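Visitor: Okay, here's the prediction I keep looking at, along with the sequence it came from:
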Amino acid sequence: MFAYDLNYGDEVAVLASAEGSLVATGISKDSRNYTFRIWLEHGDSDQIRQILTEFGGMGCLVEAYSAKLMALSCPADAAQAVADALQSCELEGRFVYETGRQRTR
């Protein structure tokens, strides 16, 4: 949800650090999913339900991190329609959003 260019279902290559913890070094298999983050100004339950209904209906997986921050994951074939819908919602003042996929692979 929080990392740019890392999406639901991606497989990550890792190496052990000198301290023993794993460190991601890159994507070994791209799931072709897209991640979007939504920030709600008020985060009321009606807004959350609307997002669940609207974007869940478009095939997105929806995750709520808090009452104000949500994430969407969708397959590549739905990404443009989802991005268009998100932009329309942002222009209507419902919320602000960003994409987690910053580069093309």
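Guide: Received the coordinates, thanks.

Visitor: CA atoms for contacts and neighbours, from now on please.
Guide: OK.

Visitor: Okay, the residue lying closest to Leu61 once chain neighbours are set aside and Ala16: tell me how far apart.
Guide: Leaving aside its sequence neighbours, Leu61 sits nearest to Ser73 (C-alpha to C-alpha, 6 or more residues apart in numbering; 5.1 Å). Per C-alpha to C-alpha, to the nearest Å, Ser73 is found 28 Å from Ala16.

Visitor: second one coming, line it up with the first:
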Amino acid sequence: MDELKAFVAVVDSGSITAAAEALELTISATSRTLARLEDKLQTTLLRRTTRRLELTEEGAAFLEYARTILATVDEAEEQMAARRLQPVGRLRVDAATPFMLHVIVP
């Protein structure tokens, strides 16, 4: 997940330096994370020059998947957080019998 976040942050910000600041990492850590992802995928995702970064064809294709994966994980985390907010389990009500029969049961 860290590698995907770093990759998307680099693409979105346009530079490793800006991505590192956004992720609160060092520039070298961000660069190493990106290199580790490229090693895992055995492809070059970004062409780096001293002046700019450019997505490769493989990088552009992978970017779509990375964004989808990150969005899905965020959605899953939100769903789990929402489930904790809803009460679950058995509800027991202690009330007088006439009140139960005429108000709660109907």
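Guide: Cool, the structure landed. Note that the structure is a prediction, hence the values are computed from the model and not measured.

Visitor: TM value for the aligned chains?
Guide: Once superposed, the chains reach a TM-score of 0.31 (TM-score structural alignment, normalised by the length of the first structure), with 53 aligned residues with a C-alpha RMSD of 4.3 Å.

Visitor: of Ser73 and Ala16 of the first structure, who's got more company?
Guide: Set side by side, Ser73 of the first structure and Ala16 show more neighbours around Ser73, with 25 against 10, by other C-alpha atoms under 10 Å.

Visitor: other SSEs contacting the helix or strand containing Ser31 of the second structure?
Guide: Here Ser31 of the second structure, judged by DSSP states H and E, is contained in helix 27-41. Packing partners of helix 27-41 of the second structure (3 or more C-alpha pairs under 8 Å, 6 or more residues apart in numbering; DSSP states H and E): helix 2-13, helix 16-23.

Visitor: got the buried residues for it?
Guide: Using 16 or more other C-alpha atoms under 10 Å as the test for burial, helix 27-41 of the second structure gives Ile27, Thr30, Ser31, Thr33, Leu34, Ala35, Leu37, Glu38.

Visitor: ok, residues contacting that helix?
Guide: With C-alpha atoms under 8 Å, 6 or more residues apart in numbering as the test, helix 27-41 of the second structure has contacts from Asp2, Glu3, Leu4, Ala6, Phe7, Ile16, Thr17, Ala19, Ala20, Glu21, Thr44, Leu45.

Visitor: How many neighbouring residues does the fourth one have?
Guide: Other residues near Ala6 of the second structure number 24, with proximity taken as other C-alpha under 10 Å.
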